[in-house]
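Novice: Give me coordinates for this.
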Amino acid sequence: MISADNTLALLACLLLIVYIGYISEKTRFGQALSAPLIILLLSFIIGNSGILPSKAPLYGVIQGILVPLAIPLLLFSADLRLVFRESKRMVWAFLLATVFTIIGALIGSGLISMGAAEPQLVGILAASYIGGSANFVATSQAVGFTDSSLYTAALTADALGAMFFLTLLMSLPAIRPIARHFQERAALPDPPPPKPARAALASEAGADQEGQPSSESGVVLAVLLSATICALGMLVATWLPFAGAFIIAITVLSLMLANFAPSKMKAKIHFDYSLGTLFMYVFFATIGLGADLGAMVGAALPMLAFLAILVLVHIVLLVWLGARWRFTLAEMMIASSACILGPAAAAALAASKGWRHLVTPGMLVGVLGYAVATFIGITLTNLLG
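Specialist: As a prediction, the model looks like this:
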């Protein structure tokens, strides 16, 4: 109904899809699915019904410009010094959970064949289950994963696998042998909560960080810094002779700014996380429009089997080794949730279980996942490729 060269109309439609995703997430059904999956499925239906074109010059602009810009914007809040200072014990639990995901990914890749793109898929899905959707996108860009049908299938499988994981994780405290295996310590008094990380506040409230008054110049500064980092990353990538150098370069540069830039300068950056999320959501809409129904369904089943194995291995190792390393079940559950579902989910799980002393540490180590997941995903792809 809308031609591929009608750029402004296409942009309006993409933003409408993203807006529906945002408002749908406020409903109970939408919270279960999440905005990215709603955007993906809605755009997939629209694309396969012929309302919008599956390919258009605008989509290439979004994928080539907005996605690289989004990565620094999402990482400006990753203050790793705060993570290690405030949550040392949880950091070790999170590192264990990360290793469990890597082992699960390697075992899953050995048992399930996902076709010619298997090395890329293993790296991308492992990155998502250590960091989040931003790492999914960053890793896919780094390893050259561009097939829209496979992309949509992978994102759908990613969401369904996360639901399977959460179901298993939430059932652990009710299994008495597991609870006895951990021999949880008596309840400790809640310590004074440390200052929350900027990224966690931004993702939870969708507001400006640290209570700073927002300003137009702060928004412009965020985009300016992101564009500058992308330009420098492109320059650095020309000197590095390996795949994924551009994404690695902008990730490292973003983390350097987040951790070593003067605090006064970082305080002037406004709505960086929100902008990065918006750019990623628009990208998801373009991916859904380009996916083919038949190809997606056929490809999704092996990915679901792979993720089921990854999750099962992760849970088994969590129960076995977590207790042997003298972590409580609560600590391992929050670390595992931060690893696979992200900081917001870890905080929500801790709050719902009454583990208030684990809310902030869970959020903080989730930020650590954002920082390391893309590197791990690229390494796994190269290892298996």
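Novice: make it CA atoms for all contacts and neighbour counts henceforth
Specialist: Noted.
Novice: Tell me, how many residues neighbour the closest residue to L384 other than its chain neighbours?
Specialist: Among residues not flanking L384 along the chain, P119 sits closest, at 5.2 Å (CA to CA, 6 or more residues apart in numbering). Using other CA atoms under 10 Å, P119 is surrounded by 20 other residues.
Novice: Which strands and helices lie in contact with the host helix or strand of P119?
Specialist: Following DSSP states H and E, one finds P119 within helix 118-128. The contact analysis (3 or more CA pairs under 8 Å, 6 or more residues apart in numbering; DSSP states H and E) places helix 118-128 against helix 88-111, helix 133-142, helix 148-171, helix 359-384.
Novice: Between helix 118-128 and the shortest one, find me the angle.
Specialist: In this structure, helix 133-142 runs at an angle of 150 degrees to helix 118-128, with axes from the mean of the first three to the mean of the last three CA atoms, to 10 degrees as the basis.
Novice: to compare against the first, here's another:
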Amino acid sequence: MITSIISSEDTWLLWAFMAGWAAVSIYLEQTYQWASKITGAIIALVGAMILVNLNVIPSQAPAYDTVWNYVIPLAIPLLLFQANLKKIWNESGKLLMLFLISSIGTVIGGFIAYFSMHQWIPEAAKVTGMETGSYTGGGVNFAALSAKLNVPGELASSAIVADNILMALYFFVLILMPTLAFFRRNYPTPYIDEMEQKTKQTKGNVGEYWKRKDISLKDIAFAIGSAFALVAISFKLAEVIDGLIPAGEEVHFLFNLLNGLFGDGYLLLTTITVIVVTVFNRFFERIHGAQELGTYFIYIFFVVIGVPASLPLLISNAPLLLLFLAIMVLFNMLVTFTIGKLFKFSLEEMIVASNANIGGPTTAAAFAIAKGWTKLIVPIMLVGTLGYVIGNYLGSMVYYFLQ
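Specialist: Have a look, this model is predicted:
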């Protein structure tokens, strides 16, 4: 077994790489025109992919789990300090419809992948159900359905590798879409147009958007302290609710729904943050630097997104699974961008809706943040997190139908 130059236990070295490469990505994006067109998100992601496949850094490590478990939850409230509840609810309804359309694309892709490849994929019905759930909600659904359907360990591991690599590649495609003339010609792009107008007003330099601002020690203290408090309250409350409301196969649908809605830490974190920020809007509006801190955390997340893409591991364990999942992702994309166009959704809304299906609400919110589509951050977090609830049921139904 090939080991990486930096061991998975070298936590400080790995953090130095993640934090340092995130900083380099931001610097390049704000300093060079070519990098601003590629975006710092892609630079962060691709850099990690290259180093993993050169065996410089490991594909799995506790340090990466820390980003998922702690850095991302902290980033969410920091980036919601300017949220307006009224605007959120006005815009979420439209995105919910698009998200559900995108989920239908996942189901269609699952059926097509199954009927075209089930003879080569072991336990194909279980894989289809598990990945339908994963590509509707996220990793939470993957874990839940793999346990529920008793998916063999080796198959689940191979599916995770294929899932992560395909997610990274699709993420790359979605980032490129707004830069391609075909999509700009054929789809409305109000959020991109607004960003370009801001860029023109700031002399076309991405760095101007993030120019130096007045910030004090008190701002940093209030920003970080508030974020920690909101995460702690939300996650602890979710634990309590999860224990109070029963859930499982033998429990009524309504209880499962309530548990999924109120027992999910991310959904509660988003909801509680928005409510607190709306009620105490003057306090949060006076905090400077929260958006900058949250965005930097998100860039660290972009680095971690590229890490699981170990090509040798995929080639040895999951080549057919990669094709299987590629079919599912392809039909999710085709349905989202075809039906979305018919209903006159914007390109940006279609991108984040499809992203929320394939990668989950955190990746979709991170994408919106990286692109500067600030009005889409909260709605897609709310809508995408509901995918965690829908995903388990949709994945189970697909599996039982195929069985």
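Novice: Mind checking the TM-score on these two?
Specialist: The TM-score (TM-score structural alignment, normalised by the length of the first structure) is 0.65; 322 aligned residues with a CA RMSD of 4.3 Å.
Novice: re the thing from before, pretty sure the residue nearest to L384 of the first structure is touching G377, no?
Specialist: No: look at P119 of the first structure against G377 with CA atoms under 8 Å: they stay out of range, at 9.7 Å.
Novice: and T228 of the first structure, which of the helices and strands packed on helix 118-128 of the first structure is closest to it?
Specialist: Counting by CA to CA, T228 of the first structure lies closest to helix 133-142 out of those; the figure is 17.5 Å.
Novice: Export the helices and strands packed on helix 118-128 of the first structure to JSON lines and append columns for mean neighbour count and distance to S263 of the first structure.
Specialist: Below are those laid out as JSON lines (neighbours: other CA atoms under 10 Å; distance: least, CA to CA, whole Å):
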{"stretch": "helix 88-111", "mean neighbour count": "21", "distance to S263 of the first structure": "23"}
{"stretch": "helix 133-142", "mean neighbour count": "25", "distance to S263 of the first structure": "25"}
{"stretch": "helix 148-171", "mean neighbour count": "20", "distance to S263 of the first structure": "36"}
{"stretch": "helix 359-384", "mean neighbour count": "25", "distance to S263 of the first structure": "18"}
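Novice: Of these, give the one that comes closest to G233 of the first structure.
Specialist: Short answer: helix 133-142, nearest of these by CA to CA, at 12.4 Å.
Novice: Give me the distance between S3 of the first structure and F44 of the first structure.
Specialist: From S3 of the first structure across to F44 of the first structure, the span is 17 Å (CA to CA, to the nearest Å).
Novice: Need the helices and strands packed on helix 118-128 of the first structure in TSV (columns: distance to L125 of the first structure).
Specialist: Formatted as TSV, these follow (distance: least, CA to CA, whole Å):
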stretch	distance to L125 of the first structure
helix 88-111	8
helix 133-142	7
helix 148-171	7
helix 359-384	8
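Novice: For A335 of the first structure, find the nearest of these.
Specialist: helix 88-111 (4.7 Å).
Novice: For that closest one, which helices and strands make contact with it?
Specialist: Counting contacts by 3+ CA pairs under 8 Å, 6+ apart, helix 88-111 of the first structure packs against helix 118-128, helix 293-324, helix 329-340, helix 359-384.
Novice: Can you tell me which of these is nearest to A56 of the first structure?
Specialist: Proximity to A56 of the first structure (CA to CA) singles out helix 293-324 among those, at 18.5 Å.
Novice: residues of that closest one that come out buried?
Specialist: 296, 299-300, 302-315, 317-319, 321-323 (16 or more other CA atoms under 10 Å).
Novice: cool, stretch 116-125 of the first structure as well?
Specialist: For stretch 116-125 of the first structure, the neighbour count (16+ other CA under 10 Å) marks E118, P119, Q120, L121, V122, G123, I124, L125 as buried.
Novice: How about stretch 47-67 of the second structure?
Specialist: For stretch 47-67 of the second structure, a neighbour-count test (16+ other CA under 10 Å) marks 47-53, 55, 57-61, 63-64, 67 as buried.
Novice: In strands only, show me these.
Specialist: Among those, DSSP state E puts none in strands.
Novice: which among these gets closest to E194 of the second structure?
Specialist: Of all the buried residues of stretch 47-67 of the second structure, E194 of the second structure sits closest to G47, with 29.3 Å by CA to CA.
Novice: Could you check how far that closest one is from G306 of the second structure?
Specialist: 8 Å.
Novice: Counterpart of N256 of the second structure over in the first structure?
Specialist: Aligned by TM-score structural alignment, N256 of the second structure pairs with nothing in the first structure.
Novice: which residues sit in contact with N256 of the second structure?
Specialist: Counting by CA atoms under 8 Å, 6 or more residues apart in numbering, N256 of the second structure touches I245, P246, A247, G248.
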